[in-house]
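> Here is my input, please return the structure:
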Amino acid sequence: MIQDSRSRDSFALRAAVFYAVSNVLLGIHLPFFPVWLQSTGFDAGQVGAILAATSLLRIVSVPTATAAADRGFGVRPTIIAFAFATALGFTALGLVSAPWAIVAFTAFTAFAHTPAVALQDAYTLRGLRARGAAYGPVRLWGSIFFILANFAAGLAFDLIDTRNLIWLIAVSAMATACVATVLMPLPPAPIPTEDGKPGRPFWREPRFVAVIMAASLIQSSHAVYYGFSTITWKAAGFDGVTIGALWALGVIAEIVLFAFASRLPLAFGPIQLIVLGGLGATIRWIGLAFDPTGWSLPVLQSLHAFSFGASHLGAVAFIAHAAPEGRGATAQGYFSVVQGVTFSACMLLAGTLYEAIGVASYGAMAVIALTGAVVATIVWTRMPDAKT
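Alright, predicted model coming up:
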């Protein structure tokens, strides 16, 4: 383990800055890209179908990126290459207007951007582990800047034409690519090995598959929220700043969890966090299905600490433990691929249901989240492991 405190601090600082800038991109893209798509002439069902189809590209893009990262090209160069491709795609979207071109460049951009989280987490976890530093304090800066981006984009939403929101996304994507170039190189990767079972790759272990599926279902149950909450709140008369504040409130709760994650009792292991995330998501989506507009809406938004934060922390910690040496990016990639498939299905369902029944479609998301919690509970009770 690297003991040089200067190296540890420098790596953590650069990783934190990269999380911050990349989450500015996410903080603008997640709430407002569906609105931008709608402004170009697509209806809610078509927006859901486009988002579902592009998410499904993870099946190809994530294995491509993680294979390049783990098998010679390196995690850092792969991050840089895909970040610049993402910036190019969003810039192109600002320059085209034909529906077929928008769909085509949205697909290109999704191909480049969907491996980002898997690559970034793999890079950060490996670098921090080698330097004896914790993940939570680095990752929380991403959440902080996600909030700032929500507010800034919400303000811009009130001041500029909706069609120009794409330029905020494009500029933040270019900034992300530029910051990626200053990430520190990782130590040499160990030779990849399987997890002590020569004839059985780690990704075929029932416990690994079950946990990945549980976390993916919980994360994918956010489909109605990610795709249509901004559209819903806009229709309810909320201004852009209020919408940004509502998104930010959820992430503030997430930050609190990330900040104190290392102080949680030992009883809260990765699997238990995933179960907690699933239960929190179930409650949240049931509440949002009733289209709240009063005090209950901020309370439900605070459950983002569980629906996203707890399930994300649990999944990342589980994968870091379960992945063999030298296969971190690949393991994160499997999670991203499975999540891409489930999210695509959920987003397609979300678009169809939202077009037909509006916010009541959150009820279907509650069922999906509860299913994830049940699967994780089965793993917890019937497939115990001392470390997870």
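
> hey, let's count contacts and neighbours off CA atoms from now on
Fine.

> element containing the nearest residue to residue 50 once chain neighbours are set aside, please.
The spatial neighbour of residue 50 that comes closest, neighbours along the chain excluded (Cα to Cα, 6 or more residues apart in numbering), is residue 103 at 7.2 Å. Using DSSP states H and E, residue 103 maps to helix 99-113.

> Next, the buried residues of that helix.
Neighbour-count burial for helix 99-113 flags 102-103, 105-113 (criterion: 16 or more other Cα atoms under 10 Å).

> Compute the distance between the one residue sitting closest to the centre of the chain and residue 320, please.
Geometric centre of the chain, nearest residue: residue 117, 6.3 Å, by Cα atoms, centre = their mean. When distance is defined by Cα to Cα, to the nearest Å, residue 117 is 14 Å away from residue 320.

> what's the answer for residue 354, then?
36 Å.

> what does residue 60 give?
22 Å.

> Residue 289 too?
Residue 289 is 35 Å from residue 320, where distance means Cα to Cα.

> neighbour count winner among the two?
Neighbour count, other Cα atoms under 10 Å: between residue 289 and residue 320, residue 320 has more, with 21 against 17.

> Leaving out chain neighbours, which residue sits closest to that one?
Nearest to residue 320 is residue 328, by Cα to Cα, 6+ apart, at 6.8 Å.

> Contact partners for the one you found?
Contact partners of residue 328, counting by Cα atoms under 8 Å, 6 or more residues apart in numbering, are 70, 122, 126, 319-320.

> same thing but 10 Å
By Cα atoms under 10 Å, 6 or more residues apart in numbering, the contact set of residue 328 is 66, 69-70, 75, 118-119, 121-123, 125-126, 189, 192, 319-322.

> Can you flag the buried ones in the residues you listed?
Buried subset of these (neighbour count, 16+ other Cα under 10 Å): 66, 69-70, 75, 118-119, 121-123, 125-126, 189, 319-320, 322.

> Surely residue 126 touches residue 184?
No. If you go by Cα atoms under 10 Å, residue 126 and residue 184 don't touch, sitting 11.9 Å apart.

> intersection of neighbour lists for these two?
Common neighbours of residue 126 and residue 184, using Cα under 10 Å, 6+ apart, do not exist here.

> Please identify the helix or strand for residue 145.
Going by DSSP H and E, residue 145 is part of helix 136-159.

> er, residue 182 I mean
Secondary structure from DSSP H and E places residue 182 outside every helix and strand.

> Can you give me the distance of residue 333 to residue 58?
Relative to residue 58, residue 333 is positioned 9 Å away (Cα to Cα).

> ditto for residue 382
Noted for residue 382: a distance of 31 Å to residue 58, by Cα to Cα.

> With residue 71 instead?
In terms of Cα to Cα, residue 71 sits 19 Å off from residue 58.

> please give me the structure for this one as well, since I'd like to look at both together:
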Amino acid sequence: MIKLSAAPWIASFNAGLFFLWGIFLPFWSLWLEGEGMSVSAIGILLGAGMLTRALGSMLLMPLAKRSEQLPPLLSWVAFASLAVLTAFLFLNNYFWLCLLTLTLNFFVATMIPVSDAIATRWVSSLGIDYGRARVSGSVAFIISSSLMGIVLSRYGTPSILYAAIGAALLTLLLSRVARADSLEDDASPVADAQPKGRLFKVLADANARRFILATALIQGAHAAYYAYGSLYFRDIGFSDASIGYLWSVGVICEMSIMIFGMRWFRSWSPLRMLILAAIAGAVRWALVATVDNVVLMGLTQSMHALTFALAQIAVIRYIAHEAPASQAISLQALYSALSLNLGTALLTFLCGALYADISGNIFWIMAGLNLLAIPLLAKKTAPKGAV
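As a prediction, this is how the structure comes out:
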């Protein structure tokens, strides 16, 4: 039986997961439209889907009380994702399209924090380079979204579902690959106190509350960019080709941090890295609201390396090395549920309510959110003990 050591295991699973994500995230709305759903209904459904992603993290992650329970949970969630996608072949009226799409968001998105929790444990115990292991996901996302565009132009929207089913099967198989490195927790009272199903008990710790709120502000501030970036770029006169170039710049620069971040920021603390990400976010979104030159906008896109990728690496380092061991799985779940999903969902709804009236000025609000994160990160209290 083939066994992979920690870093190759994370890299291979991330490749499969983000190959699936590169199909689901950009193209699922097109598949729903091809099944007869209106654009307005799709918008509401996708917004609700972001909320179910948060629920997935909060309800499924606590099922793993200890680190060695994470891989079985990951395989179970991967199987559930495949089962839901397969159900679309047989259940495709309006009710089932909505229910299954929400369920799909619940399971597919939860694989990200579960795999990140596994990686966090190996960062702590083995010192693996999370960024280099994670970059395979960025590469796979680019490849799958590019290939899906070609397949879609040739075979039409039905191909999206079949491609997603194939990618989900690959992800399930990769989740079952044997691991050469152990995932056992430290044999200590703190580690033995790993969360007993009380997810929000972690938030009794002031540091944990500030960490979740600050990362929610930093990551949630991407909401305007994700939801309205392309529309705004077109409104200020950029061509479709230029818009595609701008998105590519962001992903390429994100990959550079994933590959070289360990070397460049080796001596930096996680909180210092997050403060840099917040400062970069304030500058980036202020510039996006101001500039109308495609080259200068490309420079703002290069800052995605700091506002997203650096923040993500800092989060993994913080959970692995600075947060109490008893908080690790719960803190990973809360970060995914509240910072990445719920925070972004709520800010997406806010952007939707304001964009028609204020257009690009919405990015000034995103800049302000990053400024609010800085004092939260600058203050740290002594831990009160295990939770």
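
> TM-score for the pair, please.
The TM-score (TM-score structural alignment, normalised by the length of the second structure) is 0.81; 370 aligned residues with a Cα RMSD of 3.5 Å.

> Now render the buried residues of helix 99-113 of the first structure as CSV, adding distance to residue 266 of the first structure.
Listed next are the buried residues of helix 99-113 of the first structure as CSV, based on distance: Cα to Cα, whole Å:
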residue, distance to residue 266 of the first structure
102, 48
103, 47
105, 46
106, 43
107, 42
108, 43
109, 40
110, 38
111, 38
112, 38
113, 35
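
> For stretch 345-360 of the first structure, what is the distance to the chain centroid?
Centroid displacement of stretch 345-360 of the first structure relative to its chain, using Cα atoms, centre = their mean, to the nearest Å, is 20 Å.

> Which positions within that stretch qualify as buried?
So stretch 345-360 of the first structure, judged by 16+ other Cα under 10 Å, has buried residues 345-355, 358-360.

> Give me the aligned partner of residue 83 of the first structure over in the second structure.
Under the alignment (TM-score structural alignment), residue 83 of the first structure maps onto residue 78 of the second structure.

> one step back: looking at the buried ones among the contacts of residue 328 of the first structure, which one is closest to residue 139 of the first structure?
Nearest to residue 139 of the first structure out of these is residue 121 (Cα to Cα; 9.0 Å).

> What strand or helix carries that closest one?
Here residue 121 of the first structure sits within helix 116-131, counting by DSSP H and E.

> can you state the direction angle for that helix and helix 136-159?
With axes from the mean of the first three to the mean of the last three Cα atoms, to 10 degrees applied, the angle from helix 116-131 of the first structure to helix 136-159 works out at 150 degrees.

> Need the counterpart of residue 172 of the second structure in the first structure.
Aligned counterpart of residue 172 of the second structure in the first structure: residue 177 (TM-score structural alignment).

> Was I right to think that match contacts residue 18?
Yes. With contact defined as Cα under 10 Å, residue 177 of the first structure counts as touching residue 18 (9.2 Å).

> how near is residue 31 of the first structure to residue 216 of the first structure?
Using Cα to Cα, one gets 20 Å for the distance from residue 31 of the first structure to residue 216 of the first structure.

> And the two? Which one has more around it.
A count of neighbours by other Cα under 10 Å puts residue 216 above the other of residue 31 of the first structure and residue 216, at 27 against 23.

> Not counting sequence-adjacent ones, nearest residue to whatever residue of the second structure lines up with that one?
The alignment partner of residue 216 of the first structure in the second structure, by TM-score structural alignment, is residue 216. Closest residue to residue 216 of the second structure apart from its sequence neighbours, by Cα to Cα, 6+ apart: residue 339 at 3.7 Å.

> so how far is residue 218 of the second structure from that neighbour?
Residue 339 of the second structure sits at a distance of 8 Å from residue 218 of the second structure (criterion: Cα to Cα).

> Likewise for residue 106 of the second structure?
Relative to residue 218 of the second structure, residue 106 of the second structure is positioned 23 Å away (Cα to Cα).

> Could you report the neighbour count for residue 235 of the first structure?
Look at residue 235 of the first structure: counted by other Cα under 10 Å, it has 10 neighbours.

> What is the burial count for the closest residue to residue 365 of the first structure other than its chain neighbours?
Of all residues not flanking residue 365 of the first structure in the chain, residue 221 sits nearest, at 4.8 Å (Cα to Cα, 6+ apart). Using other Cα under 10 Å, residue 221 of the first structure is surrounded by 32 other residues.

> Residue 221 of the first structure contacts residue 279, doesn't it?
No. Residue 221 of the first structure is beyond contact range of residue 279, at 11.7 Å (criterion: Cα under 10 Å).

> Which residues are in contact with each of those two?
In contact with both residue 221 of the first structure and residue 279: 307, 366, 369-370, 372, using Cα under 10 Å, 6+ apart.

> Correct me if wrong: residue 270 of the second structure contacts residue 313.
Yes. Using Cα under 10 Å, residue 270 of the second structure makes contact with residue 313 at a distance of 8.2 Å.

> Can you tell me which helices and strands the helix or strand harbouring residue 93 of the first structure packs against?
Assessed by DSSP H and E, residue 93 of the first structure sits inside helix 75-95. For helix 75-95 of the first structure, the packing partners by 3 or more Cα pairs under 10 Å, 6 or more residues apart in numbering; DSSP states H and E come out as helix 58-70, helix 99-113, helix 116-131, helix 165-180.

> Out of those helices, flag the one nearest residue 303 of the first structure.
Proximity to residue 303 of the first structure (Cα to Cα) singles out helix 116-131 among these, at 21.8 Å.

> What is the mean deviation of the closest one from its aligned residues in the second structure?
Following the fit onto the second structure, the mean deviation recorded for helix 116-131 of the first structure is 1.8 Å by mean Cα distance after the TM-score superposition for the first structure.

> now the angle between helix 75-95 and that helix, please.
Orientation of helix 116-131 of the first structure against helix 75-95 (the same axes, to 10 degrees) gives an angle of 150 degrees.

> what inclination does helix 116-131 of the first structure have with respect to helix 165-180?
When the same axes, to 10 degrees is applied, the directions of helix 116-131 of the first structure and helix 165-180 differ by 30 degrees.

> picking that back up, if I read this right, the residue nearest to the centre of the first structure contacts residue 333, doesn't it?
Yes. With contacts defined as Cα under 10 Å, residue 117 of the first structure counts as touching residue 333 at a distance of 9.0 Å.
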